[in-house]
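Student: what follows is a predicted structure for the sequence shown.
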Amino acid sequence: MKKIVYITFVSLLAVACVPAKKYKELEAKYNKCQEDQASYKSQSIEYGNRLKEVEVELSTLKDAYEQLTSDTTKMMNDYRMLQTEYDRKVQSCSDLEKRYEKMMASGSQDMQKLVGDLEDTRVELQKKEDRLNKLEQDLIAREKAIKAKEERIEELEKVIKMQEKIVADLKAKITEALRGFADKGITVVEKDGKIYVSMEAKLLFPSGSTVVNNEGKGVLIDLAKVLQDQTELDIIVEGHTDSDPMKSSAHPKNNWELSVLRSTAVVEIMLGNSHMDPAKITAAGRSEFHPVDPDDKAKNRRIEIIISPDLKPLFDLISQSSE
């Protein structure tokens, strides 16, 4: 009896050996995908937050610049009024001095009063001159501050425009490369500074399969050729399924495995037909949990390629300019 059980066990082990090995390889790929996806998400959130901080700083600087310009205009008006008053006082002082000299020559009895008036005028004149000098220094300081803020605003606007241009140019190239497949379930949109290339699963895979068909390979190769020379990009390939459960005991056994295996198959084709940097691309599976249309399962079965400009060089530029 024991011998029969042993023979049966050995037979089953021989039959199951290949699927078990394949499963371990898939499980390793799946775990690696999850780690890469977590790392990418963390970097994406960090750079997204830093970009928002730059935009907030830019808005704050613009408000401060407008307020400073308004204050400076008012100060310039005050400066001109004070200069006019100062000139008037100088003339008054000169007139009093002439009267004083005339009275000294004529021996006028009003000499004492004139001396007092003259001294008061000189004191007031000195105060206004001191205020005028201080106001002039304040104007110089404010002009320097305005210039510094103008330069900072120009730098920040340049950085943001550079990032926007990179995304817009790349979207145009991708759209042109995939123009021939526009009516076959492919969309290219720009959102939040990223480019989303969405492909319906039927364009790439037979139902339930993880093997890309010939037409799908053509699409992926065309896209890879556009991206291969774009060195400062981070790319994540996401597999998505509908909510229907898998009915297979073989792999893929569930929607998680199906979504991961499909994204991995897409990545392998793109890397195998271009010189894209493997360190810049991540394969991930989202299963059925991110539908685009709850009422249309076909749209939910898709591959989504999310292309993000690498913002690190831009933030390095910001850091250097703020030191």
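Tutor: Arrived safely, thanks for sending. Numbering: from 1, shown residues only.
Student: CA only for contacts and neighbour counts going forward, please
Tutor: Noted.
Student: now the helices for the stretch 1-150 of the chain?
Tutor: 2-106, 111-177 (DSSP state H, counting those that start in this stretch).
Student: next: the stretch 151-300 of the chain.
Tutor: So, for the stretch 151-300 of the chain - with DSSP H, counting those that start in this stretch - the helices run 201-204, 214-227, 255-272, 297-300.
Student: tally of neighbours for Asp71?
Tutor: 14 (other Cα atoms under 10 Å).
Student: tell me who's in contact with the residue nearest to Thr175 when sequence neighbours are not counted.
Tutor: Excluding the flanking residues, the one nearest Thr175 by Cα to Cα, 6 or more residues apart in numbering is Val188, at 6.5 Å. By Cα atoms under 8 Å, 6 or more residues apart in numbering, the residues touching Val188 are Lys171, Ile174, Thr175, Ile195, Tyr196, Val197, Ser198.
Student: tell me the spacing between the third one and Arg301.
Tutor: Computed with Cα to Cα, to the nearest Å, the distance linking Thr175 and Arg301 is 21 Å.
Student: with neighbour numbers in mind, choose between those two.
Tutor: When neighbours are counted by other Cα under 10 Å, Thr175 and Arg301 differ, and Arg301 comes out ahead with 23 against 19.
Student: how near is the residue lying closest to that one once chain neighbours are set aside to Val267?
Tutor: Leaving out its chain neighbours, the residue that sits closest to Arg301 by Cα to Cα, 6+ apart is Thr241, at 4.3 Å. Separation of Thr241 from Val267 (Cα to Cα) stands at 17 Å.
Student: these two: which has the busier surroundings?
Tutor: Taking neighbours as other Cα under 10 Å, Thr241 and Val267 compare with Thr241 leading, 29 against 22.
Student: surely that one and Asn300 touch.
Tutor: Yes - judged on Cα atoms under 8 Å, Thr241 makes contact with Asn300 at a distance of 5.9 Å.
Student: got another one to weigh against that:
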Amino acid sequence: MKKLFILLSVVGLSLTSCGTKKKIAELEAKNKEIQDLLNTCTVKLNTCLTEKEALNNQNDYLKKTNTDLINSSKEMTVLTTKGAQNLEKSLESLKEKDLKISRLQDALTKKDSVTLALVTSLKREVGIDDPDININVEKGVVMISIADNLLFKSGSYEVSDRAKGVLGKVAKVINSKPDFECMVEGHTDNVPIKNAVLLDNWDLSVKRATSIVRVLQKDLGVNPKQLIPAGRSYYIPLFENDTPANRAKNRRTRIIIMPKIDQFYDMLEKEMKTLGK
């Protein structure tokens, strides 16, 4: 009986020991499974943390970028406003310059029109058939060139009666233009002259110019305020003074009829100065 009891005890312990090992094995397997799961979760957690940090950094960058864009947008708005204002000022400036250019062109056109009308009037009054009289426009003014043999005797500054007839027609046009000036230029050839009355070619050219001016003023009623006498001697020849024919052509009196400077040229100069600002 005693032996049976011991045998049963041994069998019971053996069975109990086998059950415990199995349980332990199951627990160890379960523990390993849990550990693996924990490791997996840890890896995922670390990945999530890394991604979170990256997202936070990206979020900060986007916030900064957004702020910068907002600031840039404000600056661009300011710049655009200033640009629009500058453009508007530039357009106004261009309009002003266009207006000044238009005025300048109108003034020049008006001057050209007056000059053309004056030439037409002179050619009608004086006539264009006489080869000793030449009427043309040079540098914006009207010039009447009268040959020496039509006005004076050789070496003299006394105006001939024939010349007074031509000068009378010129005076008629000058008197019709009280706002114009008339410059009378005396020109000689290069043959030296000196006598009891004349010192040289300068003297001859000046005395011829003043003689014409006196006739225009005293005999033909031209306002002396419009008259300007000038002597040019032989320094502005039309041709070389190398033949008698050429010297004859160089002996001439030139009458220049021009608008008063204060009426046209001052206006043009003023417009040019204003245009340059």
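Tutor: On my side now, so go ahead. In this text the structure is predicted, and so the values were computed from the model without any measurement.
Student: ok, which of the helices of the stretch 1-150 of the first structure comes nearest Arg262 of the first structure?
Tutor: Nearest to Arg262 of the first structure among those is helix 2-106; the distance by Cα to Cα comes to 11.3 Å.
Student: picking that back up, what does the residue nearest to Thr175 of the first structure align to in the second structure?
Tutor: Taking TM-score structural alignment, Val188 of the first structure has Ile135 as its aligned residue in the second structure.
Student: of the helices of the stretch 151-300 of the first structure, which is nearest Glu323 of the first structure?
Tutor: The nearest among the helices of the stretch 151-300 of the first structure, by Cα to Cα, is helix 214-227 at 34.0 Å.
Student: and the closest one, which residues are buried?
Tutor: Of all the residues in helix 214-227 of the first structure, those buried under the rule 16 or more other Cα atoms under 10 Å are Gly216, Lys217, Gly218, Val219, Leu220, Ile221, Asp222, Leu223, Ala224, Lys225, Val226, Leu227.
Student: that helix aligns to what range in the second structure?
Tutor: So helix 214-227 of the first structure sits over residues 161-174 in the second structure, by TM-score structural alignment.
Student: so what touches that stretch?
Tutor: With Cα under 8 Å, 6+ apart, stretch 161-174 of the second structure has contacts from 118, 121-122, 125-126, 150-152, 180, 182, 215-216, 220-222, 257.
Student: same check on stretch 98-109 of the second structure?
Tutor: Against stretch 98-109 of the second structure from outside (Cα under 8 Å, 6+ apart): Phe264, Met267, Leu268, Glu271, Met272, Thr274, Leu275.
Student: I'd say the first one and Lys111 touch.
Tutor: Yes - proximity of Phe264 of the second structure to Lys111 meets the contact threshold set by Cα under 8 Å, at 7.2 Å.
Student: which of those two has more residues huddled nearby?
Tutor: Lys111 (19 against 16).
Student: aligned partner of that one in the first structure?
Tutor: Under TM-score structural alignment, Lys111 of the second structure pairs with Gln163 in the first structure.
Student: pull up the aligned stretch in the second structure for stretch 78-94 of the first structure.
Tutor: Under TM-score structural alignment, there's no match for stretch 78-94 of the first structure.
Student: mind checking how far that stretch is from the chain centre?
Tutor: Remark: stretch 78-94 of the first structure is offset 54 Å from the chain centroid, using Cα atoms, centre = their mean, to the nearest Å.
Student: about what we covered before: what about the match of Val188 of the first structure, distance to Glu158 of the second structure?
Tutor: 23 Å.
Student: ditto for Gly140 of the second structure
Tutor: 31 Å.
Student: with Asn149 of the second structure instead?
Tutor: 12 Å.
Student: and for Glu51 of the second structure?
Tutor: From Glu51 of the second structure over to Glu158 of the second structure (counting by Cα to Cα), the distance is 117 Å.
Student: cool, and Asp68 of the second structure?
Tutor: For Asp68 of the second structure, the distance to Glu158 of the second structure - Cα to Cα - is 94 Å.
Student: now swap in Pro192 of the second structure and tell me
Tutor: Pro192 of the second structure is 19 Å from Glu158 of the second structure, by Cα to Cα.
Student: those two - which one has more neighbours?
Tutor: Shown here are Pro192 of the second structure and Glu158; by other Cα under 10 Å, Glu158 has more neighbours (14 against 11).
Student: residues contacting that one?
Tutor: Phe152, Arg208, Ser211.
Student: and which of these is nearest Lys30 of the second structure?
Tutor: For the contacts of Glu158 of the second structure, the nearest to Lys30 of the second structure is Arg208 (140.5 Å; Cα to Cα).
Student: aligned partner of the closest one in the first structure?
Tutor: Match for Arg208 of the second structure (TM-score structural alignment): Arg262.
Student: can you tell me the closest non-neighbouring residue to its match?
Tutor: Thr210 (5.0 Å).
Student: for Lys225 of the second structure, same thing?
Tutor: Counting by Cα to Cα, 6+ apart, the residue nearest Lys225 of the second structure is Glu181, at 7.9 Å.
Student: tell me, how many residues neighbour the one you found?
Tutor: 19.
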